[in-house]
Structures are given as structure tokens and as C-alpha cells.
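**Student:** one predicted model, sequence on top.
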Amino acid sequence: MTTRAGGRHGIPWRAAGAAVVVLLAMVGAGLVGASLKGTPAPRPPQPLAQAAATPSATPSFDTYDEAPAPVGLPRSTPTTITIPRIGVGASIISLGTNPDGTVQVPPLERAELAGWYQPGPSPGEVGNAVIVGHVDSAKMGPAVFFSLGALQPGDAITVAREDGQPATFTVESVQRHPKDAFPTELVYGPSDKPGLRVVTCGGVFDEAAGSYPDNVIVLATLTE
């Protein structure tokens, strides 16, 4: 069972040749759940260095171009993601797109799972691998990436792979963007380095809309 990443507000992704042009800003209930009814919902931590960034304010990775780019690993399906700082140790399922072109996300009833966007690079390959997950759900409360916003530059993220070669990444930045200004190119655009993008929802839960207004995005590069 899958749901739209954009819920009822989802905008389709479209493919142009081999490159996927992402038109989905991950809005609505899809990437993240609902508030906890009947009890005050805990608030997920938000990035410290950047309260609400916009694409125009997004830092570039050009500052790292002077260092040799890590050699990428061959393609392999990821199996688990481990983030020691925030106590994440989660299984990963493979995700694609729905018949209408919107992205799939882990089902809310399995909000402890992370999901890898399979049409893109696998973690460790050259390019930006994307892993998404819920921040919370009405059923289980805090979900797999509830504390994603607490990560800091220099933290480690390790993704185990089916081929037995783990890919360990170093966090470069943790950002928060409004969903209506989702930095598509930064997350899903091409890269000549092995990168990782981890995405969940952020901001203060909007009870009226039934969703979070922002996305928390972790940008990381393969550790040499």
C-alpha cells in the first residue's frame, strides 16, 4: 500500500529523457502524518542554523570542489539507515511513483520505515540518493525521522546495502524549506559526487490543514 507524497495536493513528477524533473514539493499528509488526537503532540526539533530557508538562500556545494570527490560505489539496494545522533536504526523499503506520477511514500501504518526513491541513485552511487520518511503519525506518534532536524554538520549517516558494502555519509547541512518553495534541484538534481538527501516534514503542525508547512532536508556526502 502506498500513498502520495503530496497527498491530495500532490503535483505529478514528469520525466524528460533520462532525467527526472521533480515537480512535487512534498505537501499535504503524504510525507507525514497527522497530529496525535486527544493529547498534545510533541514537536519535532527543527534545524538550528537555518530557521526557514528558501531556494535562493540555499548554500552551494561548490566550496567542496577543491577536494577530490569520493569514488562512488556500484548500484545496490539499501536495506537499513542508521543515524547515531538521533537514535535512528530503520529498515528501508524501495519506492517508485504512483500511476498518476506522484511519488510513493512509506504507508502511515508503517511510519517506522524509511523509503528509498528507487528511480534515482542508490546510496553510495555517484549522484543524489533520496531517502524519505514520516516525522510522526496519529497511530504511533513520533516516527522514523521525528528528530531529523536535530542533526548537525559532521554527523554520520550509514546506509547498509544488499551487496554488503555500507555507505557512510557526513552531514554537510540541515535545512528547512517551505513546501511551496521546495528546492527540487538541490534534492533531486544531478551531482558528480555520491550524495544523500534525507527528507521529512517540518515546522509547526497546522491543525486546520492537517499537515506540516515545511520540509526538513539533510544534505550529506559520502565519507572518504
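**Tutor:** Cool, the structure landed. Numbering: from 1, shown residues only.
**Student:** switch to C-alpha atoms for all contacts and neighbour counts from now on
**Tutor:** Noted.
**Student:** can you tell me which strand in the chain is longest?
**Tutor:** Ranked by residue count, the top strand of the chain under DSSP state E comes out as strand 167-178.
**Student:** for that one, packing partners?
**Tutor:** strand 156-161, strand 194-202, strand 214-222 (3 or more C-alpha pairs under 8 Å, 6 or more residues apart in numbering; DSSP states H and E).
**Student:** ok, the closest residue to T97 other than its chain neighbours to G141 distance?
**Tutor:** Among residues not flanking T97 along the chain, V103 sits closest, at 4.3 Å (C-alpha to C-alpha, 6 or more residues apart in numbering). Distance from V103 to G141, counting by C-alpha to C-alpha, to the nearest Å: 23 Å.
**Student:** same deal with Q118?
**Tutor:** According to C-alpha to C-alpha, Q118 and G141 sit 27 Å apart.
**Student:** now do T158
**Tutor:** From T158 across to G141, the span is 24 Å (C-alpha to C-alpha).
**Student:** cool, and V171?
**Tutor:** For V171, the distance to G141 - C-alpha to C-alpha - is 26 Å.
**Student:** ditto for P78
**Tutor:** According to C-alpha to C-alpha, P78 stands 25 Å off from G141.
**Student:** another one to put next to it:
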Amino acid sequence: MKKLLFYGGLVLIALFGLLVYNYNQQTKQSGAQAYMTNVAPWQPARLRIPNLSLDAPVIGVGSTASGKMDAPTSQAINSPYWTSVFWYELGAAPGQAGNAIIAGHIDRVGGDPAVFWSLNTLAKGAQIFIVTGEGKTLTYVVDGAKSYSANDPGEEAQNDVFGPTNQHHLNLITCSGAWTENGYDQRLVVFTHQENT
């Protein structure tokens, strides 16, 4: 009888631990999914790049305390941050006049590939598609790419990437260059223009 109670208690403890773990995992996942799917009709919801076999959800972000564009990270290997891209909500939205900015990580914690791992292979003329919250598809064409210093990009780079324009542009950003103790030392920017504006 004592053995039966002992083993029954162990099973209950294991079940309770499993329930707590699943609840915590579900809370984390549903919070991220709710944020990604709560998109206004005009906001970008998905980024598709057929040449890279990329189809990623878009998460809206603001700026950090230092005024730079935010790019959330996580210590979890399976975090949605590694497979999602980040739209800079303080700038233009895709489809509007201006420089719309979307960033993505090149790799995840541990060094495995992330969403923009192959962004540097995107050639001039390649098509990029943004799907808005209302299901409208916007088409962009790659004009070229350029790398900038991550620590001191300079005023010209800031203007090229984030500055005002009457044209409809989408600039894609990821890390590049060499890994240092402060992260990668360069940022790769792929410049595009919208077709049929």
C-alpha cells in the first residue's frame, strides 16, 4: 500500500510539473503570436522573398533607449524572433512614400541560421512581396545592396537608409561582417523600390 501511494505521488508530481511547463510555454508562444497577428489592415503582416524561399511574419518594433531601431532577441533557440522580421513602426509603412524599414537576424543564439541568413545572396532585380493586414500584396524589386559600419554608420548612411524620400522604398537590414565581442561589425542593407505605385 505504501509503495502504491509513493508511486502515485510521483506520478502526480510529474503530471503537475508537465502542466506547469506546458502552461508557461503556451503563455510565451501565444503572447508572441498575438503580437504578430494583431495587425492593422495597412500594416505589413508577412514578408515573402521567393528567391530565398522566405515567408516570414512581420513584428512591428520601435526604437531602443539609445534611439536605434529595436530588434528583439531571445536566448531560446526556437523563439519566433529568429524566424520573424521587424518593421520599424516609427518610419514609413510599406506602400507609403518613404523608406520603409524591415530588419531580421542573420543567426540565432548558438550561431544557427536565422530569417535573413541568405539576404546577402539576393541579386538586383529579385522580387520581394509584402502582404498587408488586409491581404493586399505589394511588390518590390531589388536595386542593390550596401554594407555600413555598425558602430558609426555616418550621416550619409542614416540618410540613405532612414531618410526622407518621395519614392516608395523598402530597405531590408541584417548583420554582416565580422563577429566582435559587441556583435557583428557591419550592417547589410538591401535597397528596393515598389513596382506600380
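**Tutor:** Cool, the structure landed. Being a predicted model, the structure only gives us computed values, none of them experimental.
**Student:** let me see the TM-score of these two.
**Tutor:** In this superposition the chains share a TM-score of 0.70, using TM-score structural alignment, normalised by the length of structure 2; 148 aligned residues with a C-alpha RMSD of 1.7 Å.
**Student:** before we move on, back to that, more neighbours, V171 and G141 of structure 1?
**Tutor:** V171 (22 against 18; other C-alpha atoms under 10 Å).
**Student:** wait, what's in contact with that one?
**Tutor:** By C-alpha atoms under 8 Å, 6 or more residues apart in numbering, the contact set of V171 of structure 1 is 151-157, 218-221.
**Student:** write the PyMOL selection for whichever of those are buried.
**Tutor:** Applying 16 or more other C-alpha atoms under 10 Å to the contacts of V171 of structure 1 leaves a buried subset, and the PyMOL line that selects it is:
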select buried, resi 151+152+155+156+157+218+219+220+221
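**Student:** which one in structure 2 is aligned with G115 of structure 1?
**Tutor:** In structure 2, the residue equivalent to G115 of structure 1 is F86, according to TM-score structural alignment.
**Student:** could you measure from the aligned residue in structure 2 for the residue nearest to T97 of structure 1 over to A14 of structure 2?
**Tutor:** Under the alignment (TM-score structural alignment), V103 of structure 1 pairs with M69 of structure 2. Separation of M69 of structure 2 from A14 of structure 2 (C-alpha to C-alpha) stands at 43 Å.
**Student:** looking at the two, which is more packed in?
**Tutor:** Each of M69 of structure 2 and A14 has its neighbours counted (other C-alpha under 10 Å); M69 has more, 19 against 12.
**Student:** you'd agree that one is up against W87?
**Tutor:** No: counting by C-alpha atoms under 8 Å, M69 of structure 2 sits too far from W87 to count as a contact (9.3 Å).
**Student:** name the SS class of G9 of structure 2, please.
**Tutor:** helix (DSSP: H, G, I helix; E, B strand; the rest coil).
**Student:** same thing with S74 of structure 2?
**Tutor:** coil.
**Student:** which residues are in contact with it?
**Tutor:** Listed by C-alpha under 8 Å, 6+ apart, the contact partners of S74 of structure 2 are 81, 109.
**Student:** ok, now how distant is it from A32 of structure 2?
**Tutor:** Here S74 of structure 2 is placed at a distance of 12 Å from A32 of structure 2 (C-alpha to C-alpha).
**Student:** what does L19 of structure 2 give?
**Tutor:** 20 Å.
**Student:** same deal with A126 of structure 2?
**Tutor:** 30 Å.
**Student:** and P50 of structure 2? What does it align with in structure 1?
**Tutor:** Matched by TM-score structural alignment, P50 of structure 2 corresponds to P84 in structure 1.
**Student:** point to the residue nearest the middle of structure 2.
**Tutor:** Geometric centre of structure 2, nearest residue: V85, 1.8 Å, by C-alpha atoms, centre = their mean.
**Student:** do I have it right that it meets A114?
**Tutor:** No: between V85 of structure 2 and A114 there is no contact under C-alpha under 8 Å: 9.9 Å.
**Student:** quickly list what's touching both of these two.
**Tutor:** Counting by C-alpha under 8 Å, 6+ apart, the contacts common to V85 of structure 2 and A114 are 104-105.
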